[in-house]
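> Predicted coordinates and the sequence they were generated for:
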Amino acid sequence: MSKVLKTKAERVKEGVSLLQQLREAGVKEYYDGFQELQNTVKEWVNSGEPWQGVVPFPEYGRVAEVELPKWNNRAAGIHFKVKKRM
């Protein structure tokens, strides 16, 4: 399968799914981490530019490792991980 850019509709569907997964895990929308991730997803949906990074969720002692790809051969993903203490 050749690489094709994700359509805006595909990015919307995947972005909504990622945010819904966090809600279902009990993450409240009013926390800073959720708001930051929501804004990042909105930028990705509108621009189509890939993004990969970590969003802190200090209220939960966790971080979200996020991948928002450009190509349709990869799905957007999120891993909500316990933050390791140093």
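On my side now, so go ahead.
> C-alpha only now, for contacts and for neighbours.
Will do.
> Leu18 contacts Phe80, doesn't it?
No: counting by CA atoms under 8 Å, Leu18 does not reach Phe80; the two are 10.8 Å apart.
> Specify the next element, helix or strand, located C-terminal of the helix or strand encompassing Leu22.
Assessed by DSSP states H and E, Leu22 sits inside helix 8-24. On the C-terminal side of helix 8-24, the nearest following helix or strand under DSSP H and E is helix 32-47.
> What's the first helix or strand after that next one?
strand 51-57.
> another one to put next to it:
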Amino acid sequence: RCFSTVTRWLYHFGVVWKTKDCFRCECQPRAMICCSLVFRPTNYDRENCIALFHRKSCSMRVVWKSDPQEPCNVFAGVG
């Protein structure tokens, strides 16, 4: 079994869960493996735009600093 220090729960092998911090975790016989579910933008206009994290949807949105209602172009990301 696996113990998660984040959720403070004990999981059986093969169980998969999503954490409140947007990670997908899986309990395997030799390890607990967690990977981020969030696509992180890496190539956008950082001078004029800002990336906003939305925890409920596990997503990021890149918007203009001058008008947060308007999305910015994102050319690359990780995740």
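Received, thanks. The model shown is predicted, which means the values in this text are computed figures rather than measured ones.
> Quick check: TM-score for this pair?
Put the two chains on top of each other and the TM-score (TM-score structural alignment, normalised by the length of structure 2) is 0.31; 43 aligned residues with a CA RMSD of 3.4 Å.
> thinking again about what came up before, next, the buried residues of the helix holding Leu22 of structure 1.
For helix 8-24 of structure 1, the neighbour count (16 or more other CA atoms under 10 Å) marks 11-12, 14-15, 18-19, 22 as buried.
> okay if I get these as a markdown table plus distance to Thr40 of structure 1?
Below are the buried residues of helix 8-24 of structure 1 laid out as a markdown table (distance: CA to CA, whole Å):
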| residue | distance to Thr40 of structure 1 |
| --- | --- |
| Arg11 | 12 |
| Val12 | 12 |
| Glu14 | 13 |
| Gly15 | 10 |
| Leu18 | 12 |
| Leu19 | 11 |
| Leu22 | 14 |
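> just curious, which of those residues is nearest to Leu37 of structure 1?
Among the buried residues of helix 8-24 of structure 1, Leu19 lies closest to Leu37 of structure 1 (CA to CA), at 8.2 Å.
> quick one: buried residues of the helix or strand harbouring Cys34 of structure 2?
Using DSSP H and E, Cys34 of structure 2 sits within strand 32-36. In terms of neighbour count (16+ other CA under 10 Å), strand 32-36 of structure 2 has its buried residues at 32, 34, 36.
> Find the nearest non-adjacent residue to the first one, please.
By the measure of CA to CA, 6 or more residues apart in numbering, the closest residue to Met32 of structure 2 outside its immediate chain neighbours is Glu26, 5.7 Å from it.
> doesn't Ala64 make contact with Gln52 of structure 1?
No: contact criterion CA under 8 Å: Gln52 of structure 1 and Ala64 do not qualify, at 10.5 Å.
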